[in-house]
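[1] here you go, sequence then predicted model.
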Amino acid sequence: MKPKKTFHELGLSEDVLNAVSDLGFTEPSSIQSEAIPLILSGKDVIGHSRTGTGKTAAFAIPSLEILEEGEQSPQVLVLCPTRELVVQVAEEYRKLGKYKEDFQVAAIYGGDDITKQFKALKRKPQVIVGTPGRTMDHMDRKTLDLREIKMVILDEADEMLDMGFLEDMEIILAKVPEERQTILFSATLSAKVMGITKKFQNSPKIVDVTGGKADRPKIKQIYFEMREGLKSEALIRLLEYHTPKASLVFCNTKVRVDELVEFLKSKGVFSEGLHGDLSQNQRNKVMSGFRSGLVSVLVATDVAGRGIDVSDVEAVVNYDIPRDSEDYVHRIGRTGRAGRKGLALSFVSNKEFRTLRKIKEDHEFEMELGKVPDIAELTEKKFLEYSHIVKEVSEEGDVSEYSKLVKKLTSEGIPAERLAAALFKLALAEKSEKFDSDVRFDQDQRSFREKEGSSRNDRDRRFGGKSNQKGKRDHKDKNRNSNRFHRGGASSGGGKKGSGSGSGGPSRKKGKR
């Protein structure tokens, strides 16, 4: 089906169109233009779309159109896997339903004050957004009546299954009318996901917008080969080089998150961690700081990171390569949203290399090999940035007060060129000193690259790049490269305990997510 060009062509009401316009939406995304007409026609729909493609609006907009004015009971139920996603989806409903008379939405989830949720439900909201566990809790307490539900939406169904919510979903859906409309959205269409569609849906129409490259978020994916002990210093350097305003860093364990946050703070980086051990108040505080910009780097586990929907995340860093390829898809989908360009950086040690290669092959991703900038490159980049800033200030800013100081110093015999150089040195000193403490990093990186093969073509061939087309490999090279990247020991750069840990950053410890 050819995507519509405007929201007006989708047959939406004036109040919804006004809300869409206020949000700055001009053209519907592929998932929106295809799913909205089907949902409005009353059909059950399976939406298969990647994170960041506008799927929340794809189900929220048509569900708002089915609401009957004056009916004081829940008409739409949205189930989400995490607390964070519940809050974000509910907020999207508030924005899209702002012009609907007496419209109310209630967010119900665990870890939040249940008495506050009692009050929200007493206001007779038309839309309920909740986690399965807390939704069942309110059903048991008789504070939530689902007998008038017209539409059920299962958001991120694959995540709910992975988190063990199948039984809860079955119990909840058994309490809503059979003639309801059921919408399911998922980033993956696994056998488990398709299995529940047979249980919960009636002849659903599949909307799949994941096939074409044009529909993929514009995310540049770069991977960096390095020893485990170099990851923390590499992160600092890459954040400094790319200067993203908001970054999301993923680790595989809670312990890893805490260690990395402590390291980043010691380097002056405004960072916080997010994992399952935090209370709801702590989670809310961390997310509030990240959304407001007070926290520039959020470090999270996969479980805690699910449902994070911050539109202006400029970079995602896979500090640890995820164990599951679908987790990688969910991770990088947190950047490159709403048509923006995104950046995904992955740190890969020897023992993680096979996993990353499988991820690349499974999803046909284009990844390029990157090089962590050395001190000279970082300094050069800062020089260029400050040069542009100085030019702008000199051309547009009021520098009269500072001109007096310059005249005074030059009259005392300091040449203007030397004075400017001294000021640059002062301005850049703070930026450079964080790298001067570990000049061994550059030496370790060079040593690592030399051991693993200095040729860029050789590295691309081992990763299965464009030059390595199927059927054109040399069998001998394939075996040799496979052995090099999948064996342990010092010869592969991942060997002796403590080797290559010159950055002084967090070490790998076992821990739960």
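    Noted; the coordinates are in hand.
[2] please make it C-alpha for all contacts and neighbour counts, starting now.
    Will do.
[3] show me what contacts residue 329?
    Going by CA atoms under 8 Å, 6 or more residues apart in numbering, residue 329 touches residue 50.
[4] work out for me the element it sits within.
    helix 325-332 (DSSP states H and E).
[5] how close does the most centrally placed residue in the chain get to residue 221?
    By CA atoms, centre = their mean, the mean C-alpha position of the chain lies nearest to residue 334, the distance being 2.1 Å. Going from residue 334 to residue 221 by CA to CA, to the nearest Å gives 13 Å.
[6] need the residues touching each of those two.
    With CA under 8 Å, 6+ apart, residue 334 and residue 221 have no common neighbours.
[7] thinking again about what came up before, just checking, what packs against the helix or strand that comes right after the helix holding residue 329?
    As assigned by DSSP H and E, the chain's next helix or strand after helix 325-332 is strand 341-348. Counting contacts by 3 or more CA pairs under 8 Å, 6 or more residues apart in numbering; DSSP states H and E, strand 341-348 packs against strand 218-225, strand 315-318.
[8] just after strand 341-348, pick out the following helix or strand.
    Sequence order places helix 353-363 as the next helix or strand after strand 341-348, per DSSP H and E.
[9] quick check: which element contains residue 78?
    Using DSSP H and E, residue 78 falls in strand 76-79.
[10] chain center to that strand: distance?
    24 Å (CA atoms, centre = their mean, to the nearest Å).
[11] just stretch 67-86 next, same as before
    Going by CA atoms, centre = their mean, where stretch 67-86 is centred and where its chain is centred differ by 25 Å.
[12] ok, back up a step: contacts for the strand holding residue 78?
    Under CA under 8 Å, 6+ apart, the answer for strand 76-79 is 63, 86, 126-132, 149-155.
[13] this is the other structure I want to compare:
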Amino acid sequence: MKSFESLGLSRGLVESVQLIGFETPTPIQEQAIPVLLNGNRDFVGLAQTGTGKTAAFGLPLLDLVDDKSRDTQALVLAPTRELGLQIANDLENFSEKVKRFNIVAVYGGSSISEQIRKVKKGAQIIVATPGRLIDLIDRKAINLSTIRFVVLDEADEMLNMGFKDDLDKILSFTPKTKFTWLFSATMPREVRAIMKNYMTDPFELTVGEKNTGNVNIEHQYVLIQEKDRYAALKRILDYTPEIFGLIFCRTRIDTQKIAESLMKDGYNADSLHGDLTQQQRDRVMIKFRQRSLQILVATDVAARGIDVDDITHVIHLNIPDEMEFYTHRSGRTARAGKKGISIAMISKRELNKVKHIEKTLKSPFKRMMIPTGQEVCQKQLLALMNRVHEVKVNDAEIAEFLPAIEEQLADLTKQELIKRFASIEFNRFLDYYRNAPDLNAKGERGEGASADEKYISSGSRLFINLGKMDGLDVPGLLELVDEQTGLGKKDIGRIDLKGAYSFFEVEKDQAARVVEALNGGTYKGRPVRVEVTDGKESSGGGDGDRPYRKSKGSYGKGGGSYGKGPARTGQKKRW
């Protein structure tokens, strides 16, 4: 394996990296740094999160930027405040003993006037989130005309978070002569579009096979009934007393509810979601990084960009509908070559999703049986004994208290002392798990078709000419169908979101009703067309849709809405 010195970095940077504790480069660093050091070509790096991408672009960037000039020469864009601050901090640590840079982090939730002041002092490198950078551009407080290098870190996450228009605007203010370095964990079509529009003959580097997950992550799933979801989560946590983990939920409400329930039940947990103020979010993240929190419950959007070392477990309370979300969730563990576990909690009807993820990641999922109450009690006792073995004894300071302790316990034999000591923890778990039921749902893959597969075989597949480009996501599509037809989540099968169109499934006897209810409306100003595809991928859904002018209403936040309340069977739509 190569050393950092052999990659062509300046001597000062090599020494700085060694002082930090980096010994050998990771695969992405080993292959990217020599290419980027040339500073004369666009670059695309595809690698999983936690593989060392910051150093892969940060070290050559520091060697190429002139610290004698006060011009802004490099711009690093990151999807979240947390990731931006982490990148800025890493760059400062790398360069501390080599060059005197003014590296400025620009992000929302903090004083914009203070950030403008720092930028105007002469920032050679700016690390920014797209939204706040747009604010500075609009205020004419930042000059991007001298930019030589633009780094798009976690590009797929930025696009998933809806920053495409912001990226287009930002890049339009940078010189055409700049070089763009793009790093991403996945390579969806939207990232390819960025490459096509803003890069010229980029050097493409893929570390590991495309669409494969981090090999250090062990993927597991548990099969549960919906009513047992929270009880099963508690049992998994109790069976893993040393857990330092992330729990993902679909919605802010679920996130807050689960976190509050865990705290009431005595777990060291907190939540992270979009309703928190920046100050509250910072406070939660500080506690989590310092391990004052053992469990963080989060939504996908809120957790993006979290870079915390040594997370042992990622638990998906609900398996995500988007493949990219599962990849990014799981990537929070097993970072920097360490091992980690990803556990998906699923019902039988979601088994086909697990099969799809297995196939895409080329990584097998192992079924984990939810432990019994007796197994939890045994695991907790062993963990307690391990803490007894590992505890550090301060002989000097405890000595004066020992006579009183020994006198208090003098009537107990060694055996009685051990039993009483162990029972302090054991009694609590024994009381809770006495006669605890089996929470494992019956059925396993291979035991006939899953509920989803049976549903699909008896359902109709519908095409709708709305997709991600329209700002549509899975919850939005579910809400749209529910609002106009009265069908709930349980009535809708598989959803497949594309760029300009999507597919979803309903029972055959509901298909005509759904088509009638949705056809002819508008969504954010775009005419809506829905049709039954009979399982075939429609070639329609682009800009060539038939004109529909019968409605003045619209779905969503585009202005106006259909009627008041859902259109039930037999009701007419109000236009």
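    Sure, I can see it. Keep in mind it's a predicted model, so treat the numbers as computed, not measured.
[14] TM-score for this pair?
    Scored against TM-score structural alignment, normalised by the length of the first structure, the superposed chains reach a TM-score of 0.82; 456 aligned residues with a CA RMSD of 2.8 Å.
[15] for the helix or strand that the strand holding residue 78 of the first structure is followed by, give me the average deviation versus the second structure.
    As assigned by DSSP H and E, the chain's next helix or strand after strand 76-79 of the first structure is helix 83-96. Compared with the second structure after fitting, helix 83-96 of the first structure has a mean deviation of 1.6 Å; criterion: mean CA distance after the TM-score superposition for the first structure.
[16] and if you look at stretch 376-391 of the first structure?
    Relative to the second structure, stretch 376-391 of the first structure is 2.7 Å off (mean CA distance after the TM-score superposition for the first structure).
[17] report the buried residues of that stretch.
    Using 16 or more other CA atoms under 10 Å as the test for burial, stretch 376-391 of the first structure gives 378-379, 381-383.
[18] what span of the second structure is the helix holding residue 329 of the first structure aligned with?
    On the second structure, the counterpart of helix 325-332 of the first structure by TM-score structural alignment is residues 323-330.
[19] next: stretch 89-109 of the first structure.
    Counting by TM-score structural alignment, stretch 89-109 of the first structure corresponds to 87-107 in the second structure.
[20] equivalent analysis for stretch 48-66 of the first structure, please.
    Going by TM-score structural alignment: stretch 48-66 of the first structure matches residues 46-64.
[21] what's the answer for stretch 246-258 of the first structure, then?
    By TM-score structural alignment, stretch 246-258 of the first structure lines up with residues 244-256 in the second structure.
[22] circling back: any buried residues in the match of stretch 89-109 of the first structure, and which?
    For stretch 87-107 of the second structure, a neighbour-count test (16+ other CA under 10 Å) marks 87-88, 90-92, 94-95, 98-99, 101-107 as buried.
[23] would you mind measuring the gap between the ends of that stretch?
    Terminal residues of stretch 87-107 of the second structure lie 12 Å apart, using CA to CA.
[24] just how off-centre is that stretch within its chain?
    The answer for stretch 87-107 of the second structure is 26 Å, by CA atoms, centre = their mean.
[25] ok, stretch 123-140 of the first structure next?
    Distance, centroid of stretch 123-140 of the first structure to centroid of chain: 27 Å (CA atoms, centre = their mean).
[26] in the second structure, what range does that stretch match?
    The aligned range for stretch 123-140 of the first structure is 121-138, by TM-score structural alignment.
[27] now swap in stretch 223-231 of the first structure and tell me
    Counting by TM-score structural alignment, stretch 223-231 of the first structure sits on residues 221-229 of the second structure.
[28] show residues contacting the matching stretch.
    232, 317, 343-348, 365-370, 439-442.
[29] got it, and stretch 80-99 of the second structure?
    Outside stretch 80-99 of the second structure, the residues touching it (CA under 8 Å, 6+ apart) are 12-13, 16-17, 20, 54-55, 58-59, 62, 67, 77-78, 101, 103-108, 127-129, 304-307.
[30] hmm, which of the residues you listed are the buried ones?
    Buried among the contacts of stretch 80-99 of the second structure (16+ other CA under 10 Å): 12-13, 16-17, 54-55, 58-59, 62, 67, 77-78, 101, 103-108, 127-129, 304-307.
[31] Provide the aligned range in the second structure for the strand holding residue 78 of the first structure.
    Residue span in the second structure matched to strand 76-79 of the first structure, by TM-score structural alignment: 74-77.
[32] in that stretch, what counts as buried?
    74-77.
[33] out of those residues, who's nearest residue 37 of the second structure?
    Ranked by distance to residue 37 of the second structure (CA to CA), the buried residues of stretch 74-77 of the second structure are led by residue 74 at 13.9 Å.
[34] show me where the first structure has its strands.
    45-48, 76-79, 105-108, 127-130, 151-154, 181-186, 205-208, 218-225, 247-250, 271-274, 297-300, 315-318, 341-348, 367-369 (DSSP state E).
[35] which secondary structure elements does the fourth one contact?
    With contacts defined as 3+ CA pairs under 8 Å, 6+ apart, the secondary structure elements packing on strand 127-130 of the first structure are strand 76-79, helix 83-96, strand 105-108.
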